[in-house]
Structures are given as structure tokens and as C-alpha cells.
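> Whatever this is, show me its structure:
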Amino acid sequence: MAISATEKPLGKVFTSDYRFTIPSFQRAYIWQPANVLQLIGDLEEASKSADVPYFLGSLILVHDGGTRYEVIDGQQRLVSLSIIIAALRDLEEDAEWMRLLDALIVEPGDKLRGIRNEPRLTLRERDAAFFREYVQEGNLEALFDMTDEDWSSTAQRNVARNTRAAYDALSVMGDDERHAFASYLVNGVTLVIVTTDDLDGAHRIFDVMNMRGLPLTPSDVFKARATSGLKPALVDAYAARWDDIMDPLGDDPRQSEEFFSYLYLILAHKPDTGKLIDDFLNEVLQPYLAAGTITSFIDRVLAPYAMAWRMLEHPGDTVLSEGVRDRIEALNDYRNHEWKPVAMWALVNSFRKLGEPGMSPFVRRGSHASRTTVTEASLGLHDAQRLEELFAALERVTGVDTLNRTGSLERRGHATAAIRDLDKGYPVRLVRGLSISADDRAGALVRLHGELQGDEELARLLLIRANEQAANGRLARPRKLSALPIMPLEIGESASFAHWSQETHDYWMYRLGNMTLVQGGADQLDKMAEYDRRRERILMRADSRRFPLTRELADFAECTPAMMRHRQEETVRLIAEYWDIRYDENHSDLTSSDSIERLVESTDAASSVSRGSRRVTIAQVVKAGLLIPGETLVWERPRKGERYVATVTENGRFRLEDGSEYASPPAAARAAGGSKVGLDVWKRTSNGQKLSDVWKAYRLKAN
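This is a model prediction of the structure:
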């Protein structure tokens, strides 16, 4: 069994030297939007230090002849990287950049050299054609126009949702930022390529690397350096002390790195430069080693901050007050973790005895419940009110940053500024990094009133905040909780919505007023078109009815635009009250209709909102002048001898030859010939232009 291993930048991996195939026995693509967004955030931050490489782990491959390799380990990263590159390509308007990005995921082909145009990565047979057609070959508009009914596998759903998430995250960058990001992706991101010609050997390598040959964590490195500065009599005791402190945090290298990265930020008042081990050793540990006080670091710094980390992971099991527990639980709802250093600082600086041996802040349960339990008072809590104020301000700024899609670098800047001011003893209201500017507040309110298509996770979080504000306290959540639309995606011939105009339906479809929290999965309403059936299903379970804004649907026998307007205004008002952003410095209510219109018109607020991957409608394209009322579109199927014609109407619909009208290309395509993906089949008769190209032109213009 021949084995080779070499480290290469991504630009040398996505070349004609490798054609990757995911074998059929591999699991499906399972990464979620949070995973892709975390990767983009990490890479965006790393790209600020372009000379520092970002190691993305190893690929384990089986050589299958020529340039063909089966992927044994690395599928999730390769697929996700391809998605990110595809999104970068679709957002690009410069032809040369588009060509270079395209070449990373699709072999350009060369007739002279006999090289075929082929994707560099082929998924499992069930998903390969889908991934090639919509992601690798650049048909993102058709992908964005799909609904949950259009996926034939969970992997396809994950690909679609992750592509939306990547596109949205990258669309808020300027052209120069995206170019710097793309350049770093190609040149600064490295992978170790481990290859063998034997499948069993590849599995043994995978087993060794992932089960027995675990890499050293930052904790391992820092422990070795710290104990090297101790007198022999203390080495064993403090090595054991270090293990007692760090073992409860687990042995996940990523989590260990995150903990020490945030601890570095707290102590150095700046984020690490991408060289965490060097930065921490030189700027944190070395002064203690030089002074001979490393035991003080372990007892008075490492121990309390590690305990604070554990409390943030499991706040419900601690003796913290209900208010603080609720805020930490709320902070854990966010996919980004830049709030953690401030939260760690708050706990360590509020409890004098945190981290001391025998002083656990966790509640004892079961057979140990009768024993003496540590209380907030015995942990040395001081200024409980300030602690609650600090966590409220931290959750508020985290929520507003999430709404405004603030980048990871800026979020870390907020945390750094906050800790600097907290170390100076500033009151919470004067702490930079925990304050909300007028522009931040305006941007958040505009986003709350706008469309949230493609970000179900954010919609769910916002609805939880609104419902808990309405209930005046935290609500127990069922194991599976979804944010579902009250109206169906297509109103068609539905009697419930016969009086609705398509424009009004499209306006409300992806806004918070049309969303409600429901116990269960996201697909439970898919086949229901009538409002009464959808409402009945939504209210069927008691776990759904515990949410006030869901329960409120029982009071509306009919779904009307007035109901949508009422729910929208109520939901936005509740969220604004929760985060204390409802009023400006002149005590004007910013959630009123007039105020929102003024905010939308303001340059700063409007520029903070991007269309991203939100679904484009025919009416929007007509209004933008990219389709002309009266012009015709054709769908030809030569092999079947079929030809369908649609006419663009004044009110932004497609009218088929039988006189029926449809509000979306897929609806018209399904009615005409059974196709699910309308943007792929309809073309303008005037110039043969595909609708996907028209939709892309609109999206780039809107962004």
C-alpha cells in the first residue's frame, strides 16, 4: 500500500491534477447553513492577514487511475468550498474574474489537448446531476427559485440552502472585499492531500487520524509550556490541576482553539493574528513564566475563565439568576460566538470565587441534591444588577449585529472595545462595543420590516424573541420548532386567497407578518393551499399554541392583507421592545409605518439591506424594465414535439395560450408541461435569452 501526503493551497487542489468522486457508500452531504457561514466567517477574518495560511485539514483519497480520486474523508469541505466559489462567481461582473472562478470548479476543457469540460468534483450518483447543473455550471437563479417540493434528496436541500446562505453572506461584501476573499481562498487556504491506492488502507488512515492519532490541541501546547516553568515539586500537581480545569471542556481541537482565542482577546485586548499559539505563548504565558508566577495564571486566570466557558455552554444547570440564565440561553441561539469573550469577562469579574476548587456553580441533582449547593452569594457575587444589565446589552448588540449581517471581524472589534472599557470600570451604558448607533438601529428595523426569504433560522430566532416579549418571559421550546408561512407559496386557485392580488401576496410572502412558530418539521404545510386547513394544522398541537403570536391565529377566521399588516407591525414592535430599539433619542416611535418609510428612504439604512438570494418575482422584473408586458416567452421540447408559449402581462404574470395566468415561472411551467424549474425552460422569443439570465441581471442590479 503506497501512501503519500503533501500540503497544497486550494488553487493547486482544484486543478486538472485531481478529479474527485464521492463513492456511493459515503454518507450524503450534511453540512447546514451555520457550518458554511462559519467557514466563510473564518476565511473572511483570516483573509485580513493574507500572508498567514489557513489550514483546512486533510483530504483522504484513493487513487483510481489517472487523475481520478475517490474521496474517503473531506466531502463536506469540498462540496462547501465549491458552493462558496460558485456564489463568488455568480456575484461577479468582471468577465476575467468569472472565468478564473469558474475554472476552479469546472475543468474548462481543451479540444486541442483532448480535455473534456467536466466538473472537478462529482457527488454521489443521486445528487451528482443536480449539483453539476445548478451549482457547478452556474444556474443559481434556478436554484434560488426552487421550493422544498423540488428537492429529491436531503443532500439537494442542503446544497440549495447552503448556496443561498453563502450567496447572502458574500453579497454584502464590496467588490474589492470579495476579490481579496477569493484570492485568499485560492492562495491562502491549504489542505493536506493524503493518497493511497488501496481502499482498505484509506479507511485505516482515516481511523488512525480521527480516532487514535488525535492532533495536539492548543491546551496541550500551552500546558507543556506552562509546566516547563515550574519547580519539579509542583509539576505533577499543576499538570493535574490543568487537566482538572480543561478536561470538562472536552478534547475537540476546534473548541479548544476557540476558548483560547477568546481568552487571548480578553487578556491582550485584541484578537489573535491567526497565529494563536505564537500569540498566546508570547503575549500571555511568557510574562507569567518570566515572573515565575505561572501558578497564578493557572489558578486565577485559566480556572475561572474555563469555568465561565462551561457556564455559558450549560446555563440552565447553574445557580445563576433566572434573568442571566435566560439571556445566556438567548445568546446561544446565535450561530456566531463573538459574544462569548464579553460574557466570560462578565462572569469572571462578577464572581470572586469562580474556578476555586470545590466551588462549582452547577446545581447538584439526583442523589447529590441534598448536599450543600453553592449559591451565587457563596461564589462571591457582587453587583448582580450590573451583571444583568451587561448580559441584556450583550444580547441586544448581538441581535442587532445578526440582523445587520455584521462581519466577524467587526463583531470581534465590538467585543474587544467592550472589554477594554469594562476593564476601565465604565458603566454598561457607556461601554463601546455594547452600544447601538442610530445607523445600526435603523438598519435593524428596516431588515425586520423587509423580506427574510432564505434565512429560516433567522426568522425562527426573531419570532422566538417576539413571542417571549409578548409572554413577558422565556418560553419552553419543543424539540423541533419551525417558522412556517401562514400563506402558501402559490395562491393559484385557492378560494381562501381569491381576493388577493398577486402583488400583495408576493409582498407579504417572506415577511415576518406571514411567519409563525409551529411545533414539528418545515414541510408539514406544503400540500395545503387553503387558509383554514393551514390554520388548523398550525394550531393542532399544544406546543405550538404556547406561543402567543401563533395562538393569535385562532382569532382570525380569514387571512387578509389587514391581518398581515397587523401581525407585521405587532411582531416588529415586540422585537424592537425586546432589544430596546423602538424609540430614538427624541422618543419617536421608529416602528410606526411613517418612521419605517423614512428609514427605508435614508441612504445608510437602505444600503445595509441587500436582496441576496431572495426569490425574484415576475412583477419585480417587469417593474425593473427587464421584461416587457406583451412580449412572449417560449418553452420548446423538440424531442417530444411540444412547444409552449407564455405572454408577460401588465400585472406581472405569465399567461398561457389557454388564458390561465401564473405568478411564477415554475407555476407556469408546471401547468404547461409538468416541469418544476421554470427558469430553466422559458426563453424570450425576441433573442433566446434564458429567464435565469434575466433574473440574475435583476438580482445584481438590486444588490
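> Every contact and neighbour count from this point should use C-alpha atoms.
Fine.
> Residue 29 is in what secondary structure piece?
Using DSSP states H and E, residue 29 maps to neither a helix nor a strand.
> my read: it touches residue 155, true?
Yes. The pair formed by residue 29 and residue 155 meets the contact definition of C-alpha atoms under 8 Å, at 5.0 Å.
> The longest strand seen in the chain packs against which elements?
Using DSSP state E to define each element, the chain has its longest strand at strand 54-63. With contacts defined as 3 or more C-alpha pairs under 8 Å, 6 or more residues apart in numbering; DSSP states H and E, the secondary structure elements packing on strand 54-63 are strand 68-73, strand 189-196, helix 199-207.
> For the stretch 451-600 of the chain, just list every one of the helices.
Under the criterion DSSP state H, counting those that start in this stretch, the stretch 451-600 of the chain carries helices at the ranges 456-471, 502-509, 531-538, 542-545, 548-551, 561-578, 593-601.
> For the ones you listed, give me JSON lines that also has mean neighbour count and distance to residue 235.
JSON lines is the format used below for the helices of the stretch 451-600 of the chain (neighbours: other C-alpha atoms under 10 Å; distance: least, C-alpha to C-alpha, whole Å):
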{"stretch": "helix 456-471", "mean neighbour count": "21", "distance to residue 235": "48"}
{"stretch": "helix 502-509", "mean neighbour count": "18", "distance to residue 235": "64"}
{"stretch": "helix 531-538", "mean neighbour count": "18", "distance to residue 235": "61"}
{"stretch": "helix 542-545", "mean neighbour count": "18", "distance to residue 235": "54"}
{"stretch": "helix 548-551", "mean neighbour count": "20", "distance to residue 235": "58"}
{"stretch": "helix 561-578", "mean neighbour count": "19", "distance to residue 235": "50"}
{"stretch": "helix 593-601", "mean neighbour count": "15", "distance to residue 235": "62"}
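> can you redo the ones you listed as TSV with distance to residue 201?
Below are these laid out as TSV (distance: least, C-alpha to C-alpha, whole Å):
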stretch	distance to residue 201
helix 456-471	40
helix 502-509	53
helix 531-538	52
helix 542-545	50
helix 548-551	55
helix 561-578	55
helix 593-601	60
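> Next, the second sequence, to be compared with the first:
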Amino acid sequence: MCQTDEGDGDTLKELLEGTKQYQVPLYQRTYSWEKDQHERLWSDLVLLAEDRQVNREATHFLGSVVLAPSPSNGPTGVHRYLVVDGQQRLTTLSILLAAVRDHRAATEGAQHRDRINEQYLENKWESEDARLKLSPTQADRDSYRACIRQTTAAGSADGIGEAYRYFMGRLSAASSEDMPVDVQALEEAVLLGLALVSVTAQKGDNVHRIFESLNNTGLQLTQGDLLRNYLFMRLEGNAEEAYTDLWLPLQKLLAPKQLELLFWLDLVQENPKARQSNVYSDQVKRLERLQDERALVDEITRFLHLGRLLAVILNPEREHDQDVRTRLTRLKAWGTTTVYPLLLHLMDRRGTR
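Take a look at the predicted model:
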């Protein structure tokens, strides 16, 4: 059983103040909160801000944040933590703080921009790679940085941009007659009223096992998510390159459920009785036999190759051969998936002729 230290801070203010950085590892899913979750958080915060006007000790429990010391930590400099669980909450709250900063700077004065940046969003005097207090996974990094740095790309069309626009819209409406909100009280509710249980794994704990055990809370991970996490937790020196060149293109090519389908189809090639509900455990059993990082990278390369073939099966219009495209279109129209294992095998064989 893993050993953990609890009590590293139970408010967002305590988590973010000081020179530190929370790193969302490559193996974590990208930002996934949507409008209904933003609305729920906003409603909870508005009620909490009102409660705290009467009772300054009022809190709202938001959940846990599970951390692990980063392997990149040195004896000096910024202390870094890997975010094992809770990255969706930390990212959302940081985006909300950026929106509060921009709203208050525009309506009350630029001092709020400097104050919130320096206390909660950035390590002002650190190098570029250590500047952000929260460093999202690679696919989210540019969009998140745009929000924190207030560039023209802030509020882009991805999930992070949508969250920023949502909170900016609610803050802009905060002073309306229909639904007035005290923005200062709201900021205090975010920083002091949200209760977060912070748990830090000790050196030597199996971070992946902790991650697996936490999959019954928050946004449920797919088996594809868990498999990605397993692969990138095993990769060290090659992780960044493998993610950029291989996994990210695969992730953009196929939706989460389609990725899960891909990993099941891969198993079926060797075991026709493989069950889709056991995709993660069966793939891990197979991958555990691979002893070096190069072999793992080769597997991810193979997944990308098969993913491109599956994308054509699912989207026949991408097929360049007219005869093949016509037949794939007919099979898709039938709405059956039982032919997918054979189709993937034949498409793969065609490519090796």
C-alpha cells in the first residue's frame, strides 16, 4: 500500500502561493471540462461567496489533488510536483483566476493583474520553463499559456479557450441588475473558500497504481486513457518526442471511444476471443513483456499506423482508391462492426504488399 503525506494545503491559495510548479504529465488526458461543469462550479462559487458574507469560515469541498515529487527536482530552485489526479480542477481554477484577473484589471485597475499573476499564476523571477505555476500537458500548453500571458490567442476554440470565455462572460454579467455578484467576494471564495484535500505521494510509491485506484472519481477515464498513461509512465527519456510525434497525432485522429476500439481490434488479431471490456488489462499484459523504451516507442508507432487505417475504415471518404472507398462506404452504411477486425487486417496487409 502506498504511503502518502496529507495536509500540504487545503485551500487554493495555499496550493498556489510560493515558488512551485504543478506539472501535468504527458500521460494525462487533455483538458476535458465542458460547459455544464463550468456552470456547476460557477453556481457553487456564487453561493459560497454569498455564504461567506455571513460566515467567513464557510467552505465548499471540491475534491482531492494527488501529487508526486517530480523527478526533475533539484536541491535548489522551483519545487515541482507531478499532478497524478486533480489536473482538471487545478486547470479550471487557474483559468478562472486568469479571468478574474483580466476582469478586475479592466474594471478596477491594473494592480489586480500584477497581484494575481505574481501570487497565483506565475513564478515571476524564474526561467521560462518554470514560470507557470501550473504547466499543463503538452497539447494544452499553448492555449493555457495564451490565457495566462494574455496574448491574442487567449480564448481559443479548444476546451481551455472555451472555459476562459465562459468565465469572462459570467464575470462581465456579474455587475448586471439581474444577477449581481461581488467579484472580490468571488475571488476570495475561490482562493479561501474551496476546500481541497492535497495528498503527496512519497518517493518510491507506484504513481501509476495510485492513478489507477483513483479512476472511480472525477471524469471517468476510458481504457484508452489508462493505456496511454501506462505507456508514458514507462517512457522517460523518449516521452516528449514520442508524445509529440506519435501519440498526439493518434489522439487527434481518433476520438476516445475509437481509440479504445483500436486497441481492442489490435488484441483481436492475436486472440479472437479478446473482450473489449478487458482492453486495458490485456494490453498491459502484452506490453509488460517489452523491456526497453525503444520497443515501447515501436509499439506506439505501430498503434499510429493502425490508427490511420482505422480512421479510413470509419471515414471511407479518406480512402484514395475508388473501388475500396465504395466498398468501405457500403460496409459503413450497414452499421456493423463485426467486420472491423478483418477489415483492419486486410488494410494492413495491403500496405505491406
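> TM-score for this pair?
After superposition, the two chains reach a TM-score (TM-score structural alignment, normalised by the length of structure 2) of 0.51; 199 aligned residues with a C-alpha RMSD of 2.9 Å.
> that older thread, could I get the helices and strands packed on strand 54-63 of structure 1 in JSON lines, plus columns for distance to residue 257 of structure 1?
Formatted as JSON lines, the entries for these read as follows, by distance: least, C-alpha to C-alpha, whole Å:
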{"stretch": "strand 68-73", "distance to residue 257 of structure 1": "22"}
{"stretch": "strand 189-196", "distance to residue 257 of structure 1": "18"}
{"stretch": "helix 199-207", "distance to residue 257 of structure 1": "22"}
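> Could you point out which of those sits nearest residue 99 of structure 1?
Between residue 99 of structure 1 and these, the shortest gap by C-alpha to C-alpha is with strand 189-196, which sits at 20.1 Å.
> Residue range in structure 2 corresponding to the closest one, please.
Against structure 2, the aligned range for strand 189-196 of structure 1 is residues 194-201 (TM-score structural alignment).
> ok so, going back, so which of the helices and strands packed on strand 54-63 of structure 1 comes closest to residue 48 of structure 1?
Between residue 48 of structure 1 and those, the shortest separation by C-alpha to C-alpha is 12.8 Å, and it involves strand 189-196.
> mean distance, that closest one to its aligned residues in structure 2?
After superposition onto structure 2, the average distance of strand 189-196 of structure 1 to its aligned residues comes to 1.1 Å, using mean C-alpha distance after the TM-score superposition for structure 1.
> in that strand, what's buried?
189-196 (16 or more other C-alpha atoms under 10 Å).
> can I get those residues in CSV with distance to residue 446 of structure 1?
Putting those into CSV (distance: C-alpha to C-alpha, whole Å) gives the following:
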residue, distance to residue 446 of structure 1
189, 36
190, 39
191, 41
192, 44
193, 46
194, 49
195, 51
196, 54
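> Of these, just say which sits nearest to residue 483 of structure 1.
Comparing the buried residues of strand 189-196 of structure 1 against residue 483 of structure 1 with C-alpha to C-alpha places residue 189 closest, at 36.0 Å.
> Can you report how many residues lie near the residue nearest to the closest one when sequence neighbours are not counted?
Spatial nearest neighbour of residue 189 of structure 1, chain neighbours left out: residue 54 (4.7 Å); criterion: C-alpha to C-alpha, 6 or more residues apart in numbering. Applying other C-alpha atoms under 10 Å, we find 22 other residues in the vicinity of residue 54 of structure 1.
> same deal with the one 5 residues further on?
Residue 59 of structure 1 is flanked by 20 other residues according to other C-alpha under 10 Å.
> And the counterpart of it in structure 2, how far from residue 50 of structure 2?
Using TM-score structural alignment, the partner of residue 59 of structure 1 in structure 2 is residue 65. To residue 50 of structure 2, residue 65 of structure 2 is 25 Å away according to C-alpha to C-alpha, to the nearest Å.
> Likewise for residue 213 of structure 2?
Residue 213 of structure 2 sits at a distance of 36 Å from residue 50 of structure 2 (criterion: C-alpha to C-alpha).
> what does residue 328 of structure 2 give?
Using C-alpha to C-alpha, one gets 58 Å for the distance from residue 328 of structure 2 to residue 50 of structure 2.
> What strand or helix carries the aligned partner of residue 46 of structure 1 in structure 2?
Alignment note: residue 46 of structure 1 maps to residue 48 in structure 2; criterion TM-score structural alignment. Per DSSP H and E, residue 48 of structure 2 falls inside helix 35-54.
> How far away from the center of its chain is that helix?
For helix 35-54 of structure 2, the gap between its own C-alpha mean and the chain's C-alpha mean amounts to 23 Å (C-alpha atoms, centre = their mean, to the nearest Å).
> Buried residues, it. List them.
Using 16+ other C-alpha under 10 Å as the test for burial, helix 35-54 of structure 2 gives 38, 42, 45-46, 48-52.
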